[in-house]
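>>> Got a predicted model here, sequence first, then my questions.
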Amino acid sequence: MTAIATTSVLPFLGSEIVPDYPQARIVILPIPYEATTTYRRGCKNGPAALLEASHQLEDYDEELDREIASEVGIYTVEPIADTRNGQQVSSEEMLDITQKTVEKLARDGKFVIGVGGEHSITTGIVEAYRKIDGDDFTVVQIDAHGDLRHEYE
């Protein structure tokens, strides 16, 4: 299971904004998983790259005249491990690990933002929220492209 109390991972938006886990309303969950990618490898590096790039973002919102991220509290937990005993976990295991981790975080009252990794991580996140909220939730998935070709179905 993902470490909840402490984290050594590069925090989202920089260390000056990271509250303690109990005070955070939003949790960033890095999921550097890459097993079923069909074209080019490297999506497992996405979470670390996003966290690093986030340090260049401005926390201040000019229209609201507030530092929203600081007020809300964003905490970055340890990435979900994609290996066990030196072997990459299967897609089914990753789905289960992701679902259980997201469910724990959500039951702690956190709004979970999962950052992947490959597309398959979304299923574990959705299943966790479905278990908690039924069908009363919304998924926002951001991707570099739409994956809308019939061959992907």
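In hand now; what should we look at? Numbers count the residues shown, from 1 in each chain.

>>> C-alpha from now on. contacts and neighbour counts both.
Will do.

>>> can you tell me the helix or strand for the most centrally placed residue in the chain?
By CA atoms, centre = their mean, the chain has its centre lying nearest to residue 114, at 1.8 Å. Under the criterion of DSSP states H and E, residue 114 resides in strand 111-116.

>>> And here is the other one:
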Amino acid sequence: MTKEDIIAQFDPNAPGATGNLFGLPFSPENADLVIVPVPWEVTVSYKDGTAKGPEAILEASAQVDLFVKDIPDAWKLGVAMLPVPQNLYEENRKLRTLAAQYIQSLSEGGETDDNPVLDKINEACENLNIYVKNTTLKQIKEGKMVGLLGGDHSTPLGFLRALSERYDRFAVLQIDAHADLRKAYEGFTYSHASIMYNALKLPAVAKLVQVGIRDYCEEEVMVMQRAAGRVVTFFDEDIKAHQFEGKSWDAICNVIIKELPEFVYISFDIDGLDPKLCPNTGTPVAGGFQFHEVLHLIKKLVKSGKRIIGFDLNEVAPADNNEWDANVGARLLYTLCNWMAVSNGKLKTKN
């Protein structure tokens, strides 16, 4: 059955069917955009639960209505998610137990030097990076647009490595409560708190533009300052101050977008949002954005002519008997998919 046949036979107004992302009738083979799930949270430093994010978002996505006012044919794009790799989830679960014990020992004065547990975890995380790179690169070579769904915020490094083989120069637009510029936080080379420090090691990452940052340490401020313009940070406190003084969010978005080159990768930690939208994320921080504020930024980014070459959504942690975080995550994921497609000419806006 062709993709056209699938579209002709599907009723987008019917209740969403569980099992497929957003209840859509597409598979990774016939979809234009493929989501790579990475159920991994080995290095989280506070609360865990993000490894369950991909499965929870998949389940909650059936509740997302498919019609988008600005993009009437959004659902016809073809979005599908690869199966959640249960072997990764099980390995993550075992290593997370070891990591939690190691972190506890650190809090009690333990050392990071010559620690076999730390060495084992760092090796496993590098193996994960290789898996993510190979998996995303395979989809890219097959002509797919690709998004990654974590897991904690360490998970997209392999994806960034894959994109670095396809693009000579691109920027990372990071929406986050945290700067994530720590070097090997708690001794973990690939800590979730070190993702942007590690991303900056890639020469193709010409610029890092951080938005909504409101929890950071002196070490990270020094990284920002030493970067000499390669890192541009829009602190949440400063954004709010400008708004209190009468500057519109629309005008602030224009300033953010001006810092970005043509090709943009979006790295979205859900704790960049107001914690009421993601109360169970691993490290919530007071402040942050409302849903439609980030939607406005993404829409303006695309309408400015920038091209989204990939994205990740991370740190969605569902709570028992409460799928609120996953519900918000699913709607954010649909937004990212649709506007990435518009930026690549795969979907058209109404005006």
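Happy to help now that I have it. Because the structure is predicted, anything quoted here is derived from the model rather than measured.

>>> Can you give the structural similarity as a TM-score?
Here the TM-score for the pair of chains, by TM-score structural alignment, normalised by the length of structure 1, is 0.77; 135 aligned residues with a CA RMSD of 2.5 Å.

>>> quick one: what's aligned to the residue nearest to the centre of structure 1 in structure 2?
The alignment partner of residue 114 of structure 1 in structure 2, by TM-score structural alignment, is residue 148.

>>> still on that earlier bit, just give me the mean distance for the strand holding residue 114 of structure 1 relative to structure 2.
Its matched residues in structure 2 lie on average 0.7 Å from strand 111-116 of structure 1 after superposition (mean CA distance after the TM-score superposition for structure 1).

>>> Show me what that strand is packed against.
The contact analysis (3 or more CA pairs under 8 Å, 6 or more residues apart in numbering; DSSP states H and E) places strand 111-116 of structure 1 against strand 26-31, helix 46-54, helix 91-107.

>>> Make TSV out of the ones you listed and add distance to residue 68 of structure 1 and mean neighbour count.
What follows is those, written out as TSV (distance: least, CA to CA, whole Å; neighbours: other CA atoms under 10 Å):
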stretch	distance to residue 68 of structure 1	mean neighbour count
strand 26-31	12	23
helix 46-54	15	17
helix 91-107	21	19
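
>>> In stretch 69-79 of structure 2, which residues are buried?
Buried residues in stretch 69-79 of structure 2, counted by 16 or more other CA atoms under 10 Å: 71, 73, 74, 75, 76, 77, 78, 79.

>>> My guess is residue 26 of structure 1 contacts residue 114. True?
No - counting by CA atoms under 8 Å, residue 26 of structure 1 stays clear of residue 114, with 10.7 Å between them.

>>> what is in contact with the two at once?
Residues touching both residue 26 of structure 1 and residue 114 by CA atoms under 8 Å, 6 or more residues apart in numbering: none at all.

>>> what does residue 50 of structure 2 align to in structure 1?
Counting by TM-score structural alignment, the partner of residue 50 of structure 2 is residue 43.

>>> How about residue 59 of structure 2?
Matched to structure 1 by TM-score structural alignment, residue 59 of structure 2 sits across from residue 52.

>>> Just give me the neighbour total for the closest residue to its match other than its chain neighbours.
By the measure of CA to CA, 6 or more residues apart in numbering, the closest residue to residue 52 of structure 1 outside its immediate chain neighbours is residue 10, 7.0 Å from it. Neighbour count for residue 10 of structure 1, taken as other CA atoms under 10 Å: 19.

>>> what do we get in structure 2 for residue 10 of structure 1?
Under the alignment (TM-score structural alignment), residue 10 of structure 1 pairs with residue 19 of structure 2.

>>> how about its match, secondary structure?
coil (DSSP: H, G, I helix; E, B strand; the rest coil).

>>> Was I right to think it contacts residue 59?
Yes - counting by CA under 8 Å, residue 19 of structure 2 does reach residue 59; the two are 7.1 Å apart.

>>> Only the buried residues of stretch 324-331 of structure 2, if you could.
Here stretch 324-331 of structure 2 shows 324, 325, 326, 327, 328, 329, 330, 331 as buried, counting by 16+ other CA under 10 Å.

>>> How about stretch 12-20 of structure 1?
So for stretch 12-20 of structure 1, counting by 16+ other CA under 10 Å, buried means 12, 13, 14, 17, 18, 19.

>>> Distance check, the fourth one against residue 39 of structure 1.
Plainly put, residue 17 of structure 1 is 36 Å away from residue 39 of structure 1 if you go by CA to CA, to the nearest Å.

>>> do the same with the third one
Distance, residue 14 of structure 1 to residue 39 of structure 1, by CA to CA: 32 Å.

>>> Which parts of structure 2 are helices?
Using DSSP state H, the helices found in structure 2 span residues 3-9, 53-60, 86-107, 116-141, 157-164, 195-199, 218-226, 236-244, 249-258, 291-303, 324-343.
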